[in-house]
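1. structure of the sequence below:
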Amino acid sequence: IVGNNQCNEKSDSDVLCLKNDPNICDDGEIVYLRRGSSWFMGGFMSNFCGTNVLFNGLLKYVSWIRRITKLHYLEESDESCQPIDVEPEPFYYLLNHFPSSCGKYTVNKIAGGHAASVFEFPWMAIVLYREDGSDKLSPLCMGSLINQRYVMTTAQCANGDPFKPYRVRLGEHTIDQEEDCNANDEEDCAPPVLDVDVECSLGHQGYDHGTKLNNIGLIRLARAVQFQDHIQPVCLPGTYDLARTQLPNYIVSGWGRNETRQRMKSLRKAIVSSVDETKCRTQYALFGLTLAEDQFCAEAGAGSSGNSCHGDVGAPLGYTAGYYGTQQFVQFGIAAFGTFGCREAPSVYTNVSVHVGWIIGNIRP
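-> Here you go, the predicted model:
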């Protein structure tokens, strides 16, 4: 293999540049690579004959080949992202996997306004997806940072049908704005956002597309992130008391769309109220939907635009609560779905406390 600089700078990261026998100039010629006792197709000739020749590498096309051929042996396999059923006792193992300094939140910021302050929700994550053959990344889901390697979201976002999560953005507040500063203090600014590639992702093995039962998933980052003021983990409801906690109000945050379907640029928040389970089930029955046993409902008050109805899938819902002796922000729900009208029925959330054991059983160091 010849380096790119020695190949007349005609190659890029998706191209193999090899020395060539000038007498062999077949268009479409295949190059094979050996790994152990197995041979793999590495690329095919794409350019000129002579001393050097360029081959298109196949790595970038594997997802396209997989989608077209449906070959089972091309399916991605990663032990760290294969969901398992084993669920250890959650409250015993929790602090072994998650930082105790999670959920840093200033209590007096809870009330007032829909615009979130910079640093207010440092666990917010935007999940980016790349369509096959495109370099454009689309923010289709949200999530929350739970430790240095994992983001929690819904199963539908983690499974990524039809596209897998490609990258996660952390520390964001106002999308497409170079520097995020608090409105009341222009000198109180956050460091730049952090984009981290996705190593792999997994949705709950029991996820039901119809009822959205077990609608929870994990995204494993390609590297551990360093916590900063604008990048912090949220707490999980991993104590017996928190697992039984049912609060009258919660806070939901995200960059979804408002009732006119306009995407919000700045991070928003809203206080939402718990909805009686029977009432919520009755309302969704009108749409032919049956709520799953691991779901609960919440809605914004009259005159508020806080429901997570458009584009907020995967957004965290939580509130400050007692966490090992201190008041910290705990995530109790993950935005799963809502109605198209925003006001026609409450938003539905996956109950995180039901799945703490699954989370612990499926994360790796």
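
2. can we go C-alpha only for contacts and neighbour counts from here?
-> Will do.

3. can you pull out the strands in the stretch 101-250 of the chain?
-> For the stretch 101-250 of the chain, strands defined by DSSP state E, counting those that start in this stretch occupy the ranges 124-130, 137-145, 150-153, 165-170, 181-182, 185-189, 194-203, 217-221, 249-254.

4. which of these is buried the deepest?
-> The highest mean neighbour count among the strands of the stretch 101-250 of the chain, using mean count of other CA atoms under 10 Å, belongs to strand 150-153: a mean of 28.

5. residues making contact with that strand?
-> Applying CA atoms under 8 Å, 6 or more residues apart in numbering, the contact partners of strand 150-153 are 125, 142-146, 216-221, 314-315, 334, 363.

6. next, format the strands of the stretch 101-250 of the chain as a markdown table and append distance to Phe55.
-> Output for these, formatted as a markdown table (distance: least, CA to CA, whole Å):
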| stretch | distance to Phe55 |
| --- | --- |
| strand 124-130 | 24 |
| strand 137-145 | 27 |
| strand 150-153 | 37 |
| strand 165-170 | 26 |
| strand 181-182 | 48 |
| strand 185-189 | 47 |
| strand 194-203 | 26 |
| strand 217-221 | 31 |
| strand 249-254 | 44 |
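
7. alongside the first, I'd like the structure of this one:
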Amino acid sequence: MHLNAFLIFIFYNILSKTRAESCETPNDESAECVSLHSCSVLLDAINKNITSLNFIRQSLCGFNGADAMVCCGSLTNFKNRKPTMKKGLLPDRRYCGYQHSDDFLHKVNSTLITEFPWLARIAFKRDSDNETNYTKEYLCLGSIISKRYVLTSADCANPPGFTPIEAQLGDYHIGNETDCVLETGIVECSEPVRSYKIEKVIIYPNYNPERITNNIALFRLNKTLFFDDYIRPICLPFPGTKFAEVGDILTTSGWGFINTALGPAVVKKKVLTEMISNEDCKKQYKHQTQIIVDEKNVCIIKLKNTTHSSCIGDSGSPVIFSHRLQWHQVGIVSAGIGGCGDTYPDVLTKVESYLEWIKENIEP
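-> So this is what the prediction gives:
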């Protein structure tokens, strides 16, 4: 969305003021969370057109009814931003984790065409198939974390009898090469789906498939990606990230089974879940011995009355959390038993625990 359209959205939603609370600006200044209407620094910058859209988005600290609240400091643009990764191999927080669907209000509950642009659909070849004549089978998912790498689970990197061969990006409806949707009288069409060959598979060295521990892997793609509204990276939870807490709502997506009664999704799902404590999670798994829950895991349960579930075919999918309209990846769909989340919690690989390993294995 262009800056002017975004500003129109904000100004139409300025209706009231509220008591200021402390916050930190995108430049780590201590400030107050106030109505945009009362933040003269940002208003002056907007009027002079000298501030960036990303700075405004990261300055958002909530809403009071329909009133947009911003963390109102003394600066109007990014200053002395430190890179989050060595050699700049992963996107920094100025552009990762944003999705175009968050730029405007919408009435539909279904997944929008620009939601979850970091989602990768992973194609496999049966080891028993002919090398040149085979049918692609889409068994897993992953998340775009850089211009060459997809993050996924280790059980998706080496499933028995299959080899991962391709990452399909920018998909929405799996039956279409290009998707068009109508919302509020406007037709929006995505770019054609793009596919990239997987040239290297990197599995965490201490992955244990029997106990489902250290369930994380990287796919290196054969070409450099270029980002748009339909393909872009998710942020990783580096220091300075506002981490999810027990009780927070986490979101995931995919084209796996909708639930135990319905087959695979045709359109990208939107699955809403709640983060629970590892202690509660362990209690629910105490009578089984296969799945281990430790400090390298996060557990979630799906919200009541939720139609969609994280289910068969969603392994490797990113589980994400939003702060100031910017998303970062909390976990990777890793393990669970019974009923697509209806019986037991889903156990995720906690991405924060593997940041050093990711950094060590990312190459230009």
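
8. quick one on the thing from earlier: so which of the strands of the stretch 101-250 of structure 1 comes closest to Ser117 of structure 1?
-> Minimum separation from Ser117 of structure 1 across those (CA to CA) falls at strand 181-182, 6.3 Å.

9. that closest one against structure 2, how far on average?
-> Taken over the aligned residues, the distance from strand 181-182 of structure 1 to structure 2 averages 2.2 Å (mean CA distance after the TM-score superposition for structure 1).

10. where exactly do the helices run in the stretch 51-200 of structure 1?
-> Counting by DSSP state H, counting those that start in this stretch, the stretch 51-200 of structure 1 has helices at residues 62-69, 90-97, 155-159.

11. I'd like to know which elements the shortest one is packed against.
-> What that stands for is helix 155-159 of structure 1. strand 165-170, strand 194-203, strand 217-221 (3 or more CA pairs under 8 Å, 6 or more residues apart in numbering; DSSP states H and E).

12. and those as JSON lines, adding distance to Ser273 of structure 1?
-> Formatted as JSON lines, those follow (distance: least, CA to CA, whole Å):
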{"stretch": "strand 165-170", "distance to Ser273 of structure 1": "27"}
{"stretch": "strand 194-203", "distance to Ser273 of structure 1": "28"}
{"stretch": "strand 217-221", "distance to Ser273 of structure 1": "25"}
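
13. do you know which of those strands lies nearest Gln262 of structure 1?
-> So among these, strand 165-170 is nearest, using CA to CA, at 20.9 Å.

14. now the closest one against strand 194-203, angle please.
-> Strand 165-170 of structure 1 and strand 194-203 are oriented at 130 degrees to each other (axes from the mean of the first three to the mean of the last three CA atoms, to 10 degrees).

15. okay, strand 165-170 of structure 1 sits on what stretch of structure 2?
-> Counting by TM-score structural alignment, strand 165-170 of structure 1 pairs with residues 164-169 of structure 2.

16. which residues sit against that stretch?
-> 117-125, 156-158, 193-199, 221, 231.

17. likewise for stretch 211-218 of structure 2?
-> By CA under 8 Å, 6+ apart, stretch 211-218 of structure 2 touches 149-155, 157, 201-204, 206-209, 290-292, 296, 332, 334-335, 349, 358.

18. give the residue farthest from the middle of structure 2.
-> Asn130 (35.2 Å; CA atoms, centre = their mean).

19. ok, now how distant is it from Tyr207 of structure 2?
-> 29 Å (CA to CA, to the nearest Å).

20. now Gly170 of structure 2
-> In terms of CA to CA, Gly170 of structure 2 sits 29 Å off from Tyr207 of structure 2.

21. these two - which one has more neighbours?
-> Gly170 (29 against 17; other CA atoms under 10 Å).

22. doesn't Phe227 make contact with that one?
-> No: with contact defined as CA atoms under 8 Å, Gly170 of structure 2 does not count as touching Phe227 (9.9 Å).

23. how about Glu120 of structure 1, nearest residue that isn't a chain neighbour?
-> Computed as CA to CA, 6 or more residues apart in numbering, the closest residue to Glu120 of structure 1 that is not its neighbour in sequence is Tyr105, at 6.6 Å.

24. what's near enough to touch the one you found?
-> Tyr105 of structure 1 neighbours (CA under 8 Å, 6+ apart): 120-121, 320, 328-329.

25. ok, and the most crowded of the residues you listed?
-> Going by other CA under 10 Å, Phe121 tops the contacts of Tyr105 of structure 1 with 29 neighbours.

26. what's the match for that residue in structure 2?
-> Phe121 of structure 1 maps onto Phe116 in structure 2, by TM-score structural alignment.

27. against Tyr354 of structure 2, how distant is the nearest residue to its match once chain neighbours are set aside?
-> Counting by CA to CA, 6+ apart, Phe116 of structure 2 lies nearest to Gln99, which is 6.8 Å off, once chain neighbours are set aside. For Gln99 of structure 2, the distance to Tyr354 of structure 2 equals 25 Å [CA to CA].

28. ok, Ile362 of structure 2 next?
-> Separation of Ile362 of structure 2 from Tyr354 of structure 2 (CA to CA): 13 Å.

29. who's more crowded, those two?
-> Ile362 (19 against 14).

30. show me what contacts the nearest residue to that one once chain neighbours are set aside?
-> Nearest residue to Ile362 of structure 2, sequence neighbours excluded (CA to CA, 6+ apart): Leu89, at 7.0 Å. Leu89 of structure 2 makes contacts with 146, 362-364, as judged by CA under 8 Å, 6+ apart.

31. just the buried residues out of those residues, in ChimeraX syntax.
-> To isolate the buried members of those in ChimeraX, using 16 or more other CA atoms under 10 Å:
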select :146,362
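
32. was I right about Val313 of structure 1 contacting Ser144?
-> No: in this structure, Val313 of structure 1 is not within contact of Ser144 by CA under 8 Å, at 11.4 Å.
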